[in-house]
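Peer 1: sharing a model that was predicted from the sequence below.
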Amino acid sequence: MQLCRMAGLIIKITRQFFWQLFWYNLGVELRVVLWLIQ
């Protein structure tokens, strides 16, 4: 039971981290594209 709970917590943290990284990379790419367009 405890192991299952810990696994769930790890998955949750990993998913949050992945999404933050994804949006951060998306923001950087958008900035680069806007900079190139100018």
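Peer 2: Arrived safely.
Peer 1: rest of the way, CA atoms for contacts and neighbours
Peer 2: Will do.
Peer 1: ranges for the helices of this structure?
Peer 2: For the chain, helices defined by DSSP state H occupy the ranges 2-37.
Peer 1: how much space between Asn25 and Leu36?
Peer 2: Distance, Asn25 to Leu36, using Cα to Cα, to the nearest Å: 17 Å.
Peer 1: neighbour count for those two, which is higher?
Peer 2: Set Asn25 next to Leu36 and count neighbours by other Cα atoms under 10 Å: Asn25 wins out with 12 against 8.
Peer 1: another one to put next to it:
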Amino acid sequence: MKSQRKDSIKSISPSIQLNYKKIIYNQYLIHNNHK
């Protein structure tokens, strides 16, 4: 199930995947700033 989900994310498109990573990274920074 998990590997299947990863494959589907990869197949969407590299640009969307990059934006997705940026969003996660921004959320990660926000969480660190609030500590």
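Peer 2: All right, it came through fine. Note that this is a predicted model, so its numbers are computed, not measured.
Peer 1: neighbours around the counterpart of His31 of structure 2 in structure 1, how many?
Peer 2: Residue mapping for His31 of structure 2 onto structure 1 gives Leu34, with TM-score structural alignment as the criterion. By the criterion of other Cα under 10 Å, Leu34 of structure 1 has 10 neighbours.
Peer 1: contacting residues around Leu34 of structure 1?
Peer 2: Neighbouring residues of Leu34 of structure 1 by Cα atoms under 8 Å, 6 or more residues apart in numbering: there are none.
Peer 1: Gln17 of structure 2 too?
Peer 2: Gln17 of structure 2 sits next to 9-10 when contact means Cα under 8 Å, 6+ apart.
Peer 1: looking at structure 1, name the residue matched to it.
Peer 2: Using TM-score structural alignment as the criterion, Gln17 of structure 2 maps onto Gln20 of structure 1.
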